[in-house]
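K.L.:
Could you work out the structure for the sequence below:
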Amino acid sequence: MNANADHGELTLCSTKQHWSSNIALKGLLIGHSGNTSKLLDNMVCRLAMDALVCSEPLMAAVMVKRFSPNIILISADLQGITCLSLIQLLRSDPVASNIPIIVINEWNDRYLGKMAISLGAQACISVPVVSREFVTTIQKVLCIEKVELGPVVGLITDSDRSQAVLSNLVNQLGFQVEVVRLSATPVSLDIIKNKKVSAWVIDVISDNNFDNISAIIDALPVPVLAGLDQPPEKNITLSRVDLLKISRWETRIKNKLSALLN
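P.N.:
You can find the predicted model right below:
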């Protein structure tokens, strides 16, 4: 299967491996590019993988034997060996020969895209590694089954960003999200109480909305998490310090949610 092959954006070939979302998958990232931290974030947070970086490509076969990954991601910008040579090396190795390989084609090299597939890679991607398409590609390559989400968590908010970020974190913990979006009109207690949720997460920016909802909190029959600090801004270019702040914020909120729901 090829998608956008003429533009070198995404090239896929089929794989027969199927994985349940309940199995802890492992991914090996070979190379060290400027996108490594973003790749790791996607693999760990959005795909729930155990991830390991191999910065020495010539040690890739050894790392495969030790780590036993379910998928291998190769940065096209390698040192000491070309990306295509590494694919050949892995495909000739008995242990790594059947493990799906995805090439991160950061330079959108059309020749690389065609040759990588012909040498045995399952996909060659030049779409942004933080995009939904990147995550979807890995899911397609591994044929990951749809996640069966658990109980429902209610989210009361008046912020687009808060709704997007917190909904994603709740989903990562295996829960569905029921959103109550606040506006200038006060929300009815009956509307909130009638929602079948296991807990409520409240993140309100407007002072008026906070006044409206604060009187309702004590009347809710399930646990409530409120007073969240705002997530760090995600700009186009992020330093290591920015990424660390975001990671720490996400971990802190996940821990609070886990404690609330368990």
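K.L.:
C-alpha from now on. contacts and neighbour counts both.
P.N.:
Fine.
K.L.:
and residue 210, how far is that from residue 132?
P.N.:
Going from residue 210 to residue 132 by CA to CA, to the nearest Å gives 33 Å.
K.L.:
okay, these two: which has more neighbours?
P.N.:
More crowded of residue 210 and residue 132, by other CA atoms under 10 Å: residue 210, with 16 against 12.
K.L.:
Helices of the chain, residue ranges please.
P.N.:
Under the criterion DSSP state H, the chain contains helices at 36-41, 60-67, 83-91, 110-118, 132-142, 160-172, 189-193, 207-217, 240-261.
K.L.:
Just give the closest residue to residue 53, not the sequence neighbours.
P.N.:
Spatial nearest neighbour of residue 53, chain neighbours left out: residue 29 (4.7 Å); criterion: CA to CA, 6 or more residues apart in numbering.
K.L.:
which residues sit in contact with the one you found?
P.N.:
51-54, 72-75 (CA atoms under 8 Å, 6 or more residues apart in numbering).
K.L.:
do that again at 7 Å, thanks
P.N.:
Applying CA atoms under 7 Å, 6 or more residues apart in numbering to residue 29 gives the contacts 52-54, 72-74.
K.L.:
So it versus residue 54, what's the distance?
P.N.:
Distance from residue 29 to residue 54, by CA to CA: 6 Å.
K.L.:
Overlap of the contact sets of those two?
P.N.:
Residues touching both residue 29 and residue 54 (CA under 7 Å, 6+ apart): there are none.
K.L.:
Sequence B follows; please return its structure for comparison with A:
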Amino acid sequence: MFDDVFHRMDGDKEPMEEKNYIICNKDSIMGVAATNHRGNVDNYERLLHEAQQPLYDGCTDFTVLTVVVELLHCKVDSQWTNKCFDRMLEIKRRMCPKPNYLPESYNACKKMLRGLGLGYENIHACINDCVLFYKEHEKKDKCPFCNEPRYKHSERKQRKKVPQKVLRYLPLKDRLQRLFMSRHTASAMRWHKDKRIEEEGVMRHPADSIAWKEFDKTCAEFAEDPRNVRLGLATDGFNPFGNMSTSYSMCPVILVPYNLLP
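P.N.:
Model prediction:
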């Protein structure tokens, strides 16, 4: 799994930051040259440094990132429109001492978060959960199984069609890579193997469980590299049957990395 995320070939034991990696596939023996992972790390660190700079020179209470996150939280809670959010940013930029580094628009805020790997993808779904309008179904306007329309019907002419159901996907690969971009979290991801102290009859970590040990026996090759990520899947439903006052349902699916220390 670790090799899949960072495109390392079998048998390659060199440190990931000192090597250009090759992605091999069935169609090409030579493979396709991949971007050096060091470049991704440098870009992430640059963006993180920019986001963590003070809101304005001399400000000790707020960074650009904390302000953007709090304002976006308010936007969602209060259901501000994009135009309202842009107007509010304009006013706040005038209120703050010059120079200040508050983004100029809602799109600029989203771009900053996407650069830090905190973005998500909207994927339209069938209202009956038959299919995602993705890949081979991306251009379709009706579900190929139940024939339900992809978009909500409206008597008024709309500039943009509104989908009946949306899956918001947080890309996993970028988030797994980010766990290894800091030496602190990278070390914590190996804690279960490098620093955990086993004590018979005591379970302090999932690695102490019978299920973990049985998995190690069954998938010995995977277990050999402690950096391989073990994920726990959890889900829950908020208003799953639409019986509350809100008109929508939400069913989050959460992945938890078990590698990290307790």
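K.L.:
Superposed, what's their TM-score?
P.N.:
The TM-score (TM-score structural alignment, normalised by the length of structure 1) is 0.27; 119 aligned residues with a CA RMSD of 5.9 Å.
K.L.:
still on that earlier bit, quick check: the residue nearest to residue 53 of structure 1 vs residue 251 of structure 1, distance?
P.N.:
Relative to residue 251 of structure 1, and taking CA to CA, residue 29 of structure 1 is found at 22 Å.
K.L.:
How about residue 151 of structure 1?
P.N.:
Looking at residue 151 of structure 1 against residue 251 of structure 1, where the rule is CA to CA, the gap reads 21 Å.
K.L.:
again with residue 192 of structure 1
P.N.:
In terms of CA to CA, residue 192 of structure 1 sits 28 Å off from residue 251 of structure 1.
K.L.:
Between those two, which is the more surrounded one?
P.N.:
Using other CA under 10 Å, the more surrounded residue of residue 192 of structure 1 and residue 251 is residue 192, with 17 against 13.
K.L.:
how much space between the more buried one and residue 150 of structure 1?
P.N.:
In terms of CA to CA, residue 192 of structure 1 sits 20 Å off from residue 150 of structure 1.
K.L.:
Same question for residue 91 of structure 1.
P.N.:
Distance from residue 91 of structure 1 to residue 150 of structure 1, by CA to CA: 39 Å.
K.L.:
So for the two, which residue has more residues nearby?
P.N.:
Neighbour totals were compared for residue 91 of structure 1 and residue 150, and residue 91 leads with 20 against 12 (other CA under 10 Å).
K.L.:
any idea how far that one is from residue 110 of structure 1?
P.N.:
From residue 91 of structure 1 to residue 110 of structure 1 the distance is 21 Å (CA to CA).
K.L.:
so what's residue 74 of structure 1 up against?
P.N.:
29-31, 102-104.
K.L.:
filter these to the buried ones?
P.N.:
29-31, 102-104 (16 or more other CA atoms under 10 Å).
K.L.:
and which of the residues you listed is nearest to residue 62 of structure 1?
P.N.:
Nearest to residue 62 of structure 1 among these, counting by CA to CA, is residue 30 at 11.9 Å.
K.L.:
The contacts of residue 29 of structure 1: which two are farthest apart?
P.N.:
Farthest pair in the contacts of residue 29 of structure 1, by CA to CA: 52 and 74, 12.0 Å.
K.L.:
any idea how far residue 92 of structure 2 is from residue 45 of structure 2?
P.N.:
27 Å.
K.L.:
next one: residue 235 of structure 2
P.N.:
38 Å.
K.L.:
neighbour-wise, which of these two wins?
P.N.:
Each of residue 235 of structure 2 and residue 92 has its neighbours counted (other CA under 10 Å); residue 92 has more, 14 against 9.
K.L.:
gap between that one and residue 67 of structure 2?
P.N.:
Here residue 92 of structure 2 is placed at a distance of 11 Å from residue 67 of structure 2 (CA to CA).
K.L.:
now swap in residue 51 of structure 2 and tell me
P.N.:
10 Å.
K.L.:
So for these two, which sits in the more crowded spot?
P.N.:
residue 51 (21 against 17).
K.L.:
The more buried one: what's its closest spatial neighbour, skipping adjacent residues?
P.N.:
residue 65 (4.9 Å).
K.L.:
same check, this time on residue 75 of structure 2
P.N.:
Per CA to CA, 6+ apart, closest to residue 75 of structure 2 is residue 85, 7.1 Å.
K.L.:
Show me what the helix or strand harbouring the one you found is packed against.
P.N.:
Element membership for residue 85 of structure 2 (DSSP states H and E) is helix 82-95. Helix 82-95 of structure 2 sits against helix 106-115, with contacts defined as 3 or more CA pairs under 7 Å, 6 or more residues apart in numbering; DSSP states H and E.
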